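Chemist: Sequence first, predicted coordinates after that:
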Amino acid sequence: MAGGGAANSVLLASANPVAAGDDFYLPPPLPPTPGAIVRAEPAQVALSAPGMPGIVPAAATRMMYVSSDTHDAPTAVVGTYLQPSVPWTGPGERPLIAYAGGTKGQGNQCAPSKLMTQVVQYQPPADIIFEYDLLALSSLLARGMAVVVTDYHGLGTPDVHDYLNRKAQAYALLDAARAALQLPGTGLNPAAPVALYGYSQGGMASAGAAELQSSYAPELNVRGAYVGGPVVDDEYFIGYNDGRSSIAPAFAWILNGIAADYPETRPILDAELNDTGKAILHEALGKCAVPIGLAQDHPRTSEWTTSGEPLTAVIDRNPELKSAFDEQRIGTLTPSVPVLTASAMNDEGAPYVPVREMAASWCGGGVPVELDPNAQIPTMWGLVGTHVLAFFPSLADSQQWLTDRFAGWPAPTNCGALP
């Protein structure tokens, strides 16, 4: 269907109402200090009982804290601090892991702080997501590491979640660490060792945070960053996956975030997207990472545009859109901490080539980088593809790598011969 309809305008992507009864997620007037705690309350992690470690061996605190949006203005983000029920047996004092979760979606119901209280979120007829990050979180907590999990900007709160936004994700992760170090009763001090940790969307957030930490949060004692299966370049990601139904909703989440963050792109998107494209963006705004929907029915982005061109062509010939997408690219700055990157060479979702280029760029800046290509992972497609499978082999290795960084051991590197 060609043409645009006001009812499906992408301008609708500038608001994301909070459901009734979710008052915790409605921000009051904010102080200007990034990392400041706005409010906090005890939270019950699902599959855990008072006095019993259960599957998640921790006591949880849900908190709203101040962060910065992609234009460096104050914004509210919610996160969850997890206090381990077992002691830290590694070197020095208990460390803090700033954890960035994988893709959950764009609806407020997909926020990790909500999923951790119920594990599975379902809205009829087919909107369902579960908190798959619990496996990694449980493993970190079982080692005695404290963990803080960010919801990211706009998940749960009234703002639109700007999915795969380089700065907003990085800021949310760094400010989660700042907030956790201020919580009373944790035993952590402001100089506690910190590590950044994430896979997939979380890998991009961890990478962005590693690049921005020295300028944005230099007081944090960051010892290293684990960057797993990251999306490095949003436009490359769209072009690489165009036509793949399992990943098509992510294109809509990216565009919704761009429209919300960069007002100058909205009239362009209104003109370039047809009714099908606008309907896909509108539907995606309130959905989690579900297997069916309009995006999956129209996985080729040439079906979304008035010109019949793919989204990458539309981006390339519109300078405002191109500029907004270029701002999301990882690898343009150099981290000041060692990095472990794991990315399957045959990853069908987050492509490997830009990950290798990112690692090489960091190496060129003198950073100790170890890149693991996960060559043992088979090529698979669908809901459980190579990208999902590659999450698991690095769990133990990445956490031992973190323990070594906390011990002050020199970071390994294969910069001289990247795989």
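Modeler: The structure has been received and is ready for your questions.
Chemist: from here on, contacts and neighbour counts on C-alpha atoms
Modeler: Will do.
Chemist: and the gap between His282 and Ala20?
Modeler: Per Cα to Cα, to the nearest Å, His282 is found 20 Å from Ala20.
Chemist: I misspoke; the intended subject was Met63.
Modeler: Distance from Met63 to Ala20, by Cα to Cα: 19 Å.
Chemist: Between the two, point out the one with more neighbours.
Modeler: Neighbour count, other Cα atoms under 10 Å: between Met63 and Ala20, Met63 has more, with 26 against 6.
Chemist: let's bring in a second model and compare:
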Amino acid sequence: MTANATQVSVTPAAIGPVLPAEDRFYAAPAGVDVLAPGEIIRSRQVDLKTNWASHHRSDAWQLLYRSTDLHGEPSVAATTIVLPRKRTDGPLRLLSFQSAIDAVTTCCFPSYALQTGAQSAHTIVPMEFLVVRRALAKGWAVSIPDHEGMLGAWGAPREPGYRTLDGIRAAMAFDETDFSAETPIGLWGYSGGGMATAWAAEMAPSYAPELDIVGAVLGSPVGDMKSALLRLNGGLHAGLPVMAIAGLRRVYPELDKVIVEHATDHGRENLAEIENLPTLQAIRRFAHHDIGKYLDMPLADVLELPEMVEMMRDLELGHTAPTVPLLVVQAVHDEIISVADVDRQVERYRAGGTRVTYVRDQLSEHYSLLPLSGPLAVGWLTDRFEGRPQQGRDLTAIAGQRNPRDQIARLRRRLSVA
């Protein structure tokens, strides 16, 4: 485990939270390349919004640490550590929750959006963390990484995994915690956060083999980025693929070159605008936009360019099988993520030897499945923390069930092994 010699505390500004792009706390120090992945650069205590300030939470800290980008180069990232007031008996357990940042602008980063006084009304982060309070109620500590890194490269492969795993390393090395090398670790995320969690599970065996990750919950984890981008283009959620392109061009020079050469002035203006919009505002502003109209050649032809074919292949999850057990939860009638894409992702994992319990829910849709599956996710992770065996099988919700919450509770009982 990395030593804490580089830990430097920074007192929060009295004027309230500052956007990460403008906050010196996030500045990379000289010589970051000599630090070990996960090594802490600086830390500070923060106040979280009232929807987090419950009796389940006592202290919250932010850590800036050394991590790795898509190209294997050293970089920095931040995570927010929340410590429960009431802890479980025995060693403290750690949950890393990857949020659905789903944007390029730093106002959507969890380290900013969760703070008291942050202007985060159009972000997803504060809403979904109401669900994660279940973990604090169980006495678990929670790490909430800014898994997009400082570039806000939403949609990029692998590096969300690196930043998540390095955030766990930093949390375990932090002076205010009492973790050990044997601390059991769970992963959980939904939608864009589910995709980041999938990358963390895939990268863990090679990038952070020392971490004792006992299981990962992948909620609606995208499955196939190319399929999602094409299916959403021109529809109600067309802002999501536009934001993904704006983020991916920051880490794929080949994509940036294609945009420079083939995007119209109108297309470039829209990409520049969406870089500064929070998630919900971007979805509303760019509803029904067609990316094909941003280009001077057909979209199908652009996607057939060799560099674009290679990039799209690079974005696909499931080619590295996680070695930890997985719970995958997906709504059959999801209006954003195709259940067929997630089916294939699960098939790829199982073909690689991963133990997967797959719940295909027929009663919910994308926005309701996270809160409805919260008890199931926490119950499944509790079983993994306590060393109970996993039942790796498919479970499909019964259509017509009157109370979805009863269904989720029933599925949880079926998944648990006493």
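Modeler: Perfect, I can see it now. Bear in mind that the values here come from a model prediction, so they are computed numbers and not experimental data.
Chemist: I would like the range of the second structure that aligns with stretch 353-368 of the first structure, please.
Modeler: Alignment of stretch 353-368 of the first structure against the second structure: residues 340-355, by TM-score structural alignment.
Chemist: Check the offset of the matching stretch from the chain's centre.
Modeler: 19 Å (Cα atoms, centre = their mean, to the nearest Å).
Chemist: Next: stretch 318-329 of the second structure.
Modeler: That offset, for stretch 318-329 of the second structure, works out to 15 Å (Cα atoms, centre = their mean).
Chemist: What of stretch 55-67 of the second structure?
Modeler: 16 Å.
Chemist: what do you get for stretch 20-30 of the first structure?
Modeler: 22 Å.
Chemist: which residues touch the residue lying closest to Gln281 of the second structure once chain neighbours are set aside?
Modeler: Of all residues not flanking Gln281 of the second structure in the chain, His122 sits nearest, at 5.9 Å (Cα to Cα, 6 or more residues apart in numbering). By Cα atoms under 8 Å, 6 or more residues apart in numbering, His122 of the second structure lies in contact with 278-281.
Chemist: Which stretches in the stretch 1-150 of the second structure count as helices?
Modeler: All helices of the stretch 1-150 of the second structure, identified by DSSP state H, counting those that start in this stretch, fall at 110-113, 125-137.
Chemist: Just put those in a markdown table and tack on mean neighbour count and distance to Ser43 of the second structure.
Modeler: Formatted as a markdown table, the helices of the stretch 1-150 of the second structure follow (neighbours: other Cα atoms under 10 Å; distance: least, Cα to Cα, whole Å):
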| stretch | mean neighbour count | distance to Ser43 of the second structure |
| --- | --- | --- |
| helix 110-113 | 25 | 12 |
| helix 125-137 | 19 | 21 |
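Chemist: closest to Gly72 of the second structure out of those helices?
Modeler: Nearest of these to Gly72 of the second structure, taken as Cα to Cα: helix 110-113 at 23.6 Å.
Chemist: Which stretch of the first structure lines up against the closest one?
Modeler: Under TM-score structural alignment, the match for helix 110-113 of the second structure is residues 112-115.
Chemist: what's the mean gap between that stretch and the aligned bit of the second structure?
Modeler: Superposing on the second structure places stretch 112-115 of the first structure at an average distance of 0.8 Å from its equivalents, by mean Cα distance after the TM-score superposition for the first structure.
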